[in-house]
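Trainee: after the sequence you'll find the predicted model.
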Amino acid sequence: MAFTGELQENEEEKLIISLPREKGWAVPYVYLFQDFWYPSHAIQGVINSQKYFQAKDGDVIVASFPKSGTTWLKALTFAIVNRQHFSSHKNHPLLASNPHQLVPFLHHIFFGDFHDQISNMAEPRLFGTHVPFPSLPKSIQESNCKVIYICRNPFDTFIYFWYFFNKIKPETSPELTMEEGFERYCKGLIEFGPWWNHMLCYWKESIDRPNKVLFLKYEDLKDDISFHVKRVAEFLGCPFTQDEEISGVIESVINLSSFEKMKDLEVNKSGTTVLNIEKKYFFRKAEVGDWVNYFSLPMRETLSKIIEDKLSGSGLSFKTCP
């Protein structure tokens, strides 16, 4: 078995070396694999998950482009699905664990020794992913498991991405200037990018298969979280009962998963989680429209034009003015 593992690892290394590459953000390089840009470790995770992951009909996949509300949606989904098991908040897992630990990234699991972790997961199994829909394992695409996707206004996504990756970069690496980061972002040269194709893949699936993929916008959740929490529960086949609504269960789920609540928890103030990233870096501002404090007029015009060009005719749109 060890020899087989070494052989597979060598083959994957050869593949990565053969791929087109560009400068990364928090990693030295990103590689063009299956039409999207990945850090090398993610490629290995994607390949292994495509080969070995067997989705179950009850699985839930929380999908997103990075820095689009991933942590929040993971917390909300976990709280919604498990609300019968943890009716008391005193011992709720979200108070003791970071959402990324409760809803692990599939491509991270399959980068390591995944067999034990997968077999020991409680059902329904919840997974996160930044992987574009076409590169998800066939078993996810073809089974009855559910996919919830969240995206964010590309203006805010850039700012949060830029801040985040300057925080997690190696200490020996220089900070990425906003100008350099913006240039790469506009070209789609970003981890799991191009961001427009990432969004459009899930958008198209949500239109073609609304029972399979639920498409959410971060701004819509901020605007009416109660409506969308009920929408997620209905999509997952576990709608809130009238008694639950009357007794305040929806509000309880919302409060438990709120940015303010999670950021204030000791478990999210120290220590590390996925890829040894400090937990506190996953909680910045959670604001809509923060980009107006950073964008110059030329930047605004450039990104507005890209959004218009790339999303034209899709039916997907974002507000580009404050």
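Mentor: Here it is on my side, so go on.

Trainee: can we go C-alpha only for contacts and neighbour counts from here?
Mentor: Noted.

Trainee: which parts of the longest helix seen in the chain are buried?
Mentor: Counting by DSSP state H, the longest helix found in the chain is helix 2-18. Residues of helix 2-18 classed as buried: 12, 16 (neighbour count, 16 or more other C-alpha atoms under 10 Å).

Trainee: Lys212: neighbour count?
Mentor: Residues near Lys212, counting by other C-alpha atoms under 10 Å, number 21.

Trainee: residues near the residue lying closest to it once chain neighbours are set aside, how many?
Mentor: Once flanking residues are discounted, Lys212 sits nearest to Lys146: 5.3 Å by C-alpha to C-alpha, 6 or more residues apart in numbering. Other residues near Lys146 come to 24 when the count uses other C-alpha under 10 Å.

Trainee: got a list of what Lys146 touches?
Mentor: With contact taken as C-alpha atoms under 8 Å, 6 or more residues apart in numbering, Lys146 is in contact with 57-61, 211-213, 236.

Trainee: C-terminal to the longest helix of the chain, what's the next element?
Mentor: Using DSSP states H and E, the helix or strand that directly follows helix 2-18 along the chain is strand 21-23.

Trainee: please name the nearest non-neighbouring residue to Gln34.
Mentor: Here the nearest residue to Gln34 in space, its sequence neighbours aside, is Ser135; by C-alpha to C-alpha, 6+ apart that works out to 7.1 Å.

Trainee: here comes the other one, which I'd like you to weigh against the first:
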Amino acid sequence: MDAFAPKTKEEQEKEERTYQPYTEIMSTLPKVRGFAPQHLYNHQGFWYTESNLPRVMAVQNHFIAHSSDILLATNPKCGTTWLKSLIFAICNRKLHPSTQHPLLTVNSHQLVPFLELLYTNNEIPDLDILPSPRLLATHIPYSSLPQSVLDSGCPLVYMCRNPKDTFVSWWHFLNKISNKELKPSTLEEAFEMFCNGASIVGPFWDHVLDYWRASLDRPQCVMFLKYEEMQAETIVHVKRLAKFVRCPFSLEEEKEGVVDEIIRLCSYENLSRLEVNKTGEAMFGENEIKFHTFFRKGKVGDSSNYLTAEMTERLDRISEQKFHGYGLTLN
């Protein structure tokens, strides 16, 4: 059943009235020029695009989490596609043989949708019709999540990435999805905005720190992962991930190579060469995005090919200042 099943005219008008106050609230918020370039609006200390902020507000007011939900959270360009693939494969491994796996023909962003993008076209979707466990993703900061998520105790997995690679990957992504009407900023312009916090759901460091502190306060509910560590010791962290989302691998599965099989299936090398990810596309909010734009390199340290020594030093200095006293480092 479709979460966006046809609705009556009366239902549509009611939902449109629900969204109207969000537009009015936005008119009172601070705004700055963002990456794209487009304006970003500051809501609860973080920056959102004009199109996405009403959706975030709708999620905050209407999404009801279940204890069985599994929620993935990231800052954009921090390994989201990889994490979605891993979670889907882990949780559904008993349902799909590797030779007929959905990931072979369906992009992971369709299998694990962004929660805020389900609240589109001024609609309030009926997410209770989705099968349990509901696998959902979000870029919303921890402190801005709906209270129901915190109350439900559902597993919340956060993955971050060092700010240098995150910034460069994000800038390349915006270049790929730009068009004649929407030209991205130059690397230097975007870098200044990123350092000043004016990026989607930025400041980047506040977003990371938000989830880091939550993982320390509520380790039974919030798991904090680093992209670089996932790359270096994938088997170790995939097993940790499976246990955290209540789908642990049995000793028999480990002996049979199930963990290795999932890692191979979800690897950058495998996913990026699949036909669906080379030629497919889908709507993400108001934007039609080709799946191949989600696959650039995925390599740790690639930012060194784009950032000057001064840029690198500046990002490192900001990280040191922002994370000082919290026991967190992102190299």
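Mentor: Alright, I've got the coordinates. Quantities reported herein were computed from a predicted structural model and do not represent experimental measurements.

Trainee: what's the residue nearest to Lys212 of structure 1 aligned with over in structure 2?
Mentor: Under the alignment (TM-score structural alignment), Lys146 of structure 1 pairs with Pro155 in structure 2.

Trainee: and the residue lying farthest from the centre of structure 1, how far from Leu236 of structure 1?
Mentor: Using C-alpha atoms, centre = their mean, the residue of structure 1 lying farthest from its centre is Phe3. It sits 33.8 Å away. Per C-alpha to C-alpha, to the nearest Å, Phe3 of structure 1 is found 42 Å from Leu236 of structure 1.

Trainee: same question, Ile254 of structure 1
Mentor: Distance, Ile254 of structure 1 to Leu236 of structure 1, using C-alpha to C-alpha: 17 Å.

Trainee: with Ser252 of structure 1 instead?
Mentor: 18 Å.

Trainee: can you tell me what Lys243 of structure 2 aligns to in structure 1?
Mentor: Mapped onto structure 1 by TM-score structural alignment, Lys243 of structure 2 lines up with Glu234.

Trainee: measure that match to Lys280 of structure 1 for me?
Mentor: From Glu234 of structure 1 over to Lys280 of structure 1 (counting by C-alpha to C-alpha), the distance is 32 Å.

Trainee: neighbour count winner among these two?
Mentor: Lys280 (18 against 12).

Trainee: which ones are touching the aligned residue in structure 2 for the more buried one?
Mentor: Counting by TM-score structural alignment, Lys280 of structure 1 corresponds to His292 in structure 2. Applying C-alpha under 8 Å, 6+ apart, one finds that His292 of structure 2 lies in contact with 272, 277-280.

Trainee: quick one, strands of the stretch 101-250 of structure 1?
Mentor: 126-129, 146-151, 213-217 (DSSP state E, counting those that start in this stretch).

Trainee: with structure 2 overlaid, how far apart is the longest one on average?
Mentor: Comparison of strand 146-151 of structure 1 with structure 2 after fitting gives an average deviation of 0.4 Å (mean C-alpha distance after the TM-score superposition for structure 1).

Trainee: one step back: what about Ile254 and Leu236 of structure 1, which has more around it?
Mentor: Between Ile254 of structure 1 and Leu236, Leu236 has the larger neighbour count (other C-alpha under 10 Å), namely 22 against 19.

Trainee: spatially nearest residue to the more buried one, not counting backbone neighbours?
Mentor: Lys146 (6.9 Å).

Trainee: ok, the residue nearest the centre of structure 2 - contacts?
Mentor: The residue lying closest to the centre of structure 2 (C-alpha atoms, centre = their mean) is Thr74, at 4.0 Å. Counting by C-alpha under 8 Å, 6+ apart, Thr74 of structure 2 touches 80, 138-139, 158-160.

Trainee: farthest pair within those?
Mentor: Of all pairs drawn from these, the greatest distance, 12.9 Å, lies between Thr138 and Cys160 (C-alpha to C-alpha).

Trainee: tell me which of those two has more neighbours.
Mentor: Remark: of Thr138 of structure 2 and Cys160, Cys160 carries more neighbours, 27 against 22, as counted by other C-alpha under 10 Å.

Trainee: need the contact list for the more buried one.
Mentor: For Cys160 of structure 2, the contacting residues are 74-75, 78-79, 208, 224-227, by C-alpha under 8 Å, 6+ apart.

Trainee: now Tyr281 of structure 1
Mentor: 164, 167.

Trainee: what does the one 5 residues further on give?
Mentor: When the contact criterion is C-alpha under 8 Å, 6+ apart, the partners of Ala286 of structure 1 are Phe259.

Trainee: in a strand, it, correct?
Mentor: No - per DSSP: H, G, I helix; E, B strand; the rest coil, Ala286 of structure 1 lies outside any strand segment and is coil.

Trainee: would you mind measuring from it to Ser304 of structure 1?
Mentor: 22 Å.

Trainee: now check Lys31 of structure 2 against structure 1: what is it aligned to?
Mentor: Residue pairing (TM-score structural alignment): Lys31 of structure 2 is matched to Arg21 of structure 1.

Trainee: tell me who's in contact with the closest residue to that match other than its chain neighbours.
Mentor: Distances taken as C-alpha to C-alpha, 6+ apart put Tyr31 closest to Arg21 of structure 1, at 4.4 Å, once the chain neighbours are dropped. Contacts for Tyr31 of structure 1 (C-alpha under 8 Å, 6+ apart) come out as 16, 19-22, 37-40.

Trainee: got those as a markdown table, with distance to Gln117 of structure 1 columns?
Mentor: Below are those laid out as a markdown table (distance: C-alpha to C-alpha, whole Å):
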| residue | distance to Gln117 of structure 1 |
| --- | --- |
| Ile16 | 26 |
| Leu19 | 30 |
| Pro20 | 32 |
| Arg21 | 31 |
| Glu22 | 33 |
| Trp37 | 27 |
| Tyr38 | 24 |
| Pro39 | 23 |
| Ser40 | 22 |
